[in-house]
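> Dropping the sequence and predicted coords here.
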Amino acid sequence: MEGETLDGRYKLGEELGRGAHGVVYKATDLEAGAEVAVKLLRGPIQGAPEAAARLLREAQALASLWGTSVLRVHAAGPSPEGGVFVVTELVEGESLEAHLQDLAVFDDRLSSYNLLTLLDPIARALHTAHAQGLLHRDVKPANVFLVSPERGGGVRLLDFGVAPVLGAEALRASDTLRGSACYVAPEAWHDGALDHRADVYAFGALVFRALAGRPPFQGESAADLAEATQRAPRPRLSPLRADLAPEIDAWAERALAADPNQRFPYIPTLWNDLIRVMMNGRGPSADRVRQTFRLPG
């Protein structure tokens, strides 16, 4: 693919990475003379050119989120192989998933302060999107990108608008150990309409993963994972994190509730309650949380 030009405008360069749903290339926008990233989506979207139009509509709707941590989408279209390509801003760094895996090598976890600092822009972006009726549908550590300090730092939320094109089945069928399936809300295992509370669940599962070093539920198969997500007792964090206040277990139970009506209703309610719990923790990280973060009211 390197050297190929898409849509007569985007010349593909080196491959930057690949995942369950596509391959990402560094590319040059020949019209703007700027470096961009191009993601080629694959899988069940093959042979479905209408997916490109849908993705472009999603990208246009996401223009209202510019200024948040959502990765900017510049264009989308059908690829020569019958799939779909997405053109975004080019960022350099590593995913939160990769960062968590690096920490795990040393049996380490994100501190409460570092977690709140990293994910606060993501929580704000999701809240802004939900207020405009936009859902992400694939919130997970691999879709949170930590921009390198040399490129300005900060975080980006990736793949907004991609999940509807891939389809729910593709997400549920992904790697059940670390992929999208670990963050799929219980109600999303059944086809049907979803609302913002599916993102609330996924974001809660992401926080759990960052604090515990593993997703809240795992399974040898998608069926096992679906069963656990919907029926197993909600996991506890307190046995794994002595630095956190005991209330973290009640937070996790509500964030990961199988019934959407028992879940935190919105991202801000989940996030503010997490900050409150973190403020009640112990150690230097909890001290920094108390000094830095403020609760509304």
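Perfect, thanks for sending it.
> okay, CA-based contacts and neighbour counts for the rest of this
Fine.
> does the residue positioned nearest the centre of the chain belong to a helix or a strand, and which?
Taking C-alpha atoms, centre = their mean as the criterion, Val139 is the residue nearest the geometric centre of the chain, at 2.9 Å. Using DSSP states H and E, Val139 sits in no helix or strand.
> give me every residue that touches it.
Val139 makes contact with Ser180, Tyr183, Asp199, Ala202, Phe203, Leu206, according to C-alpha atoms under 8 Å, 6 or more residues apart in numbering.
> Out of those, who's the most crowded?
Tyr183 (31 neighbours; other C-alpha atoms under 10 Å).
> name the element the residue lying closest to it once chain neighbours are set aside belongs to?
In space, and not counting its chain neighbours, Tyr183 is closest to Ala202: 4.8 Å by C-alpha to C-alpha, 6 or more residues apart in numbering. In the assignment (DSSP H and E), Ala202 maps to helix 197-212.
> Mind listing residues that contact that helix?
For helix 197-212, contacts defined as C-alpha under 8 Å, 6+ apart pick out 100, 109-112, 115, 135-141, 182-185, 187-188, 214-216, 237, 240-241, 252, 255-257, 260, 263-267, 270.
> And for Ala61, the neighbour number?
15.
> One more: Arg137?
Neighbour tally, Arg137, other C-alpha under 10 Å: 28.
> picking that back up, the residue nearest to Tyr183 and Leu194: what is the separation?
13 Å (C-alpha to C-alpha, to the nearest Å).
> cool, Asp249 as well?
As judged by C-alpha to C-alpha, Asp249 and Leu194 stand 26 Å apart.
> the more surrounded of those two?
Asp249 (18 against 14).
> The more buried one contacts Pro239, doesn't it?
No: here Asp249 does not reach Pro239: they are 9.4 Å apart, not a contact under C-alpha atoms under 8 Å.
> residue ranges of the helices in the protein, please?
Taking DSSP state H, the helices of the chain run over residues 50-61, 96-105, 112-131, 163-166, 168-172, 197-212, 222-231, 248-255, 267-279, 284-292.
> A further structure is provided below for comparison with the first:
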Amino acid sequence: MTRDSAIPRPIDGRYRIERRISAGGMGAIWQAHDLDRDRPVALKLMLDKYASDAGARERFAREARAAHRLGSATDHAVRIVGFGIDDGTPYIAMELLHGEDLAARLSRRGALSVQEVATFLPQIACALRTAHAFGLVHRDIKPANIFISSHDGEERIKVLDLGIVKDLGRGAITTSGKILGTFWYMSPEQLHARPLDHRTDLWSLGLVMYEALCGRLPCPTVIEHLVLLSGGQVPRISQLAPDLPVALDGFFDRALERDPARRFQTVDELVQTFLALADGAWRPSPPLPEARGEPERALDAGARTALAPTALALTALDEATVWHAAERQ
């Protein structure tokens, strides 16, 4: 019986597997019970097919180190409680969260109000501010990695999954022939394998905010999204969702600016700008939490012809994990 299907014994003699929660790129997440501490945990186990690959193991270990640093410094990132290797398979033990991720909430609700986004945004910013201060670029900010945890009747945001984190302060781990990330939320520099920094996370966050407010991404087809990444204009959110303030059009023009130098330069700048726009609509802006310690247009025929081969290639790939091209760390 393989580690990828079921685990009949405690991991490392300590973590008793109870049920599978989800599966990702390199690992599966299980609910488990920590026998030593008598507490529930979430356990991420590397899949068997990757466990023998030295590069994959180092990337997994890098995820554990980065997640531990981040979760120890802010309440808005998942907390790591253990890391080890069991019978050749690396694992990461994390706090078990109760609630739903933003992708599930948007699927259930369709969209969020400006007020809700203004409430959640400073918490996401706290996690990203802390990560960026450490020299960490998340590289996979998307609704599925923003968890809305519920505890004692209150909701708290937790940023998840540093599986493809880039540490600007350490030696890069290069995987030849691959670009890592999720296609729909990649920044232009990320997709085109250009040098990147923390501002790539701000692009992704801008897309998450747009989707959360509008109930859809600005460019929901592969070809339209590629045009956006390569020079197209951001569809006006106030036309797609007429109840939203027109002032948000300018906000998203900047948040989704292809040139990082013309984008918001820090997550706090992005958040404070959004809160200032939202402020008059509902109530005073909440303080930022501190860390611990143009309309949509049809594509012309030329653009469709030029992008069609790329679009076909992209739709044939697993958009949620790895994109094949030269990765330049």
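That came through, no problem. All of these numbers come straight from a predicted model, not from anything done at the bench.
> Once they're superposed, tell me the TM-score.
Here the TM-score for the pair of chains, by TM-score structural alignment, normalised by the length of structure 1, is 0.80; 273 aligned residues with a C-alpha RMSD of 2.9 Å.
> Quick one: map the residue nearest to the centre of structure 1 onto structure 2.
Using TM-score structural alignment, the equivalent of Val139 of structure 1 in structure 2 is Ile141.
> Asp201 of structure 2 corresponds to which position in structure 1?
That one, Asp201 of structure 2, aligns with Asp199 by TM-score structural alignment.
> OK, contacts around Glu100 of structure 2?
Per C-alpha under 8 Å, 6+ apart, neighbours of Glu100 of structure 2: Phe147, Ile148, Ser149.
> any idea how far it is from Pro287 of structure 2?
24 Å.
> what's the answer for Asp167 of structure 2, then?
From Asp167 of structure 2 to Pro287 of structure 2 the distance is 28 Å (C-alpha to C-alpha).
> What's Ile21 of structure 2 aligned with over in structure 1?
So Ile21 of structure 2 corresponds to Leu16, using TM-score structural alignment.
> what number of residues lie near the nearest residue to Phe85 of structure 1 once chain neighbours are set aside?
Spatial nearest neighbour of Phe85 of structure 1, chain neighbours left out: Leu40 (4.5 Å); criterion: C-alpha to C-alpha, 6+ apart. Leu40 of structure 1 has 21 neighbouring residues, counting by other C-alpha under 10 Å.
> Which residue in structure 2 aligns with Leu40 of structure 1?
Using TM-score structural alignment, Leu40 of structure 1 pairs with Leu45 in structure 2.
> Its match touches Asp87, doesn't it?
No: under the criterion of C-alpha under 8 Å, Leu45 of structure 2 is not in contact with Asp87, lying 11.6 Å apart.
> Quick one: neighbours of the aligned residue in structure 1 for Met186 of structure 2, just the number.
For Met186 of structure 2, the aligned residue in structure 1 is Val184 (criterion: TM-score structural alignment). Neighbour count for Val184 of structure 1, taken as other C-alpha under 10 Å: 26.
> Ok, Pro245 of structure 2 next?
By the criterion of other C-alpha under 10 Å, Pro245 of structure 2 has 15 neighbours.
> ok, it touching Ser238?
Yes: at 6.4 Å, Pro245 of structure 2 and Ser238 qualify as touching, with contact defined as C-alpha under 8 Å.
> Let me see the contact set for the nearest residue to Gly43 of structure 1 once chain neighbours are set aside.
Leaving aside its sequence neighbours, Gly43 of structure 1 sits nearest to His21 (C-alpha to C-alpha, 6+ apart; 6.7 Å). For His21 of structure 1, the contact set (C-alpha under 8 Å, 6+ apart) comprises Leu41, Arg42, Gly43, Leu166.
> any idea how far Asp152 of structure 2 lies from Gly99 of structure 2?
12 Å.
> which of those two has more neighbours?
Gly99 (15 against 5).
> Can you tell me what that one aligns to in structure 1?
Superposed on structure 1 with TM-score structural alignment, Gly99 of structure 2 falls opposite Gly93.
> For its match, give its distance to Gly8 of structure 1.
According to C-alpha to C-alpha, Gly93 of structure 1 stands 28 Å off from Gly8 of structure 1.
> and what of Gly82 of structure 1?
With distances taken as C-alpha to C-alpha, Gly82 of structure 1 is found 16 Å from Gly8 of structure 1.
> okay, those two: which has more neighbours?
A count of neighbours by other C-alpha under 10 Å puts Gly82 above the other of Gly82 of structure 1 and Gly8, at 15 against 10.
> residues in contact with that one?
By C-alpha under 8 Å, 6+ apart, the contact set of Gly82 of structure 1 is Gln46, Gly47, Ala48, Pro49.
> same deal with Ala23 of structure 2?
Ile29.
> now do the one 5 residues further on
Taking C-alpha under 8 Å, 6+ apart as the contact definition, Ala28 of structure 2 lies against Asp4, Arg20, Ile21, Ser22, Lys44, Leu45, Met46, Leu47.
> Redo these as CSV? Include distance to Pro309 of structure 2.
Listed next are the contacts of Ala28 of structure 2 as CSV, based on distance: C-alpha to C-alpha, whole Å:
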residue, distance to Pro309 of structure 2
Asp4, 35
Arg20, 38
Ile21, 36
Ser22, 33
Lys44, 37
Leu45, 37
Met46, 34
Leu47, 32
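> Filter those residues down to the buried ones.
Among the contacts of Ala28 of structure 2, those classed as buried by 16 or more other C-alpha atoms under 10 Å are Arg20, Lys44, Leu45, Met46, Leu47.
> Spatially nearest residue to the second one, not counting backbone neighbours?
Meaning Lys44 of structure 2. Closest to Lys44 of structure 2 by C-alpha to C-alpha, 6+ apart is Ile29, at 4.5 Å.
> repeat for the first one
Nearest residue to Arg20 of structure 2, sequence neighbours excluded (C-alpha to C-alpha, 6+ apart): Trp30, at 4.3 Å.
> Tell me how many other residues surround Pro149 of structure 1.
Neighbour count of Pro149 of structure 1, defined by other C-alpha under 10 Å: 10.
> How about Phe145 of structure 1?
Around Phe145 of structure 1 there are 25 residues (other C-alpha under 10 Å).
> Likewise for the one 10 residues further on?
For Val155 of structure 1, the number of neighbouring residues by other C-alpha under 10 Å comes to 26.
> ditto for Ala306 of structure 2
11.
> re the thing from before, touching, the match of Ile21 of structure 2 and Ala27? I think so.
No: in this structure, Leu16 of structure 1 is not within contact of Ala27 by C-alpha under 8 Å, at 10.0 Å.
> What distance do you get for Pro44 of structure 1 to His21 of structure 1?
9 Å.
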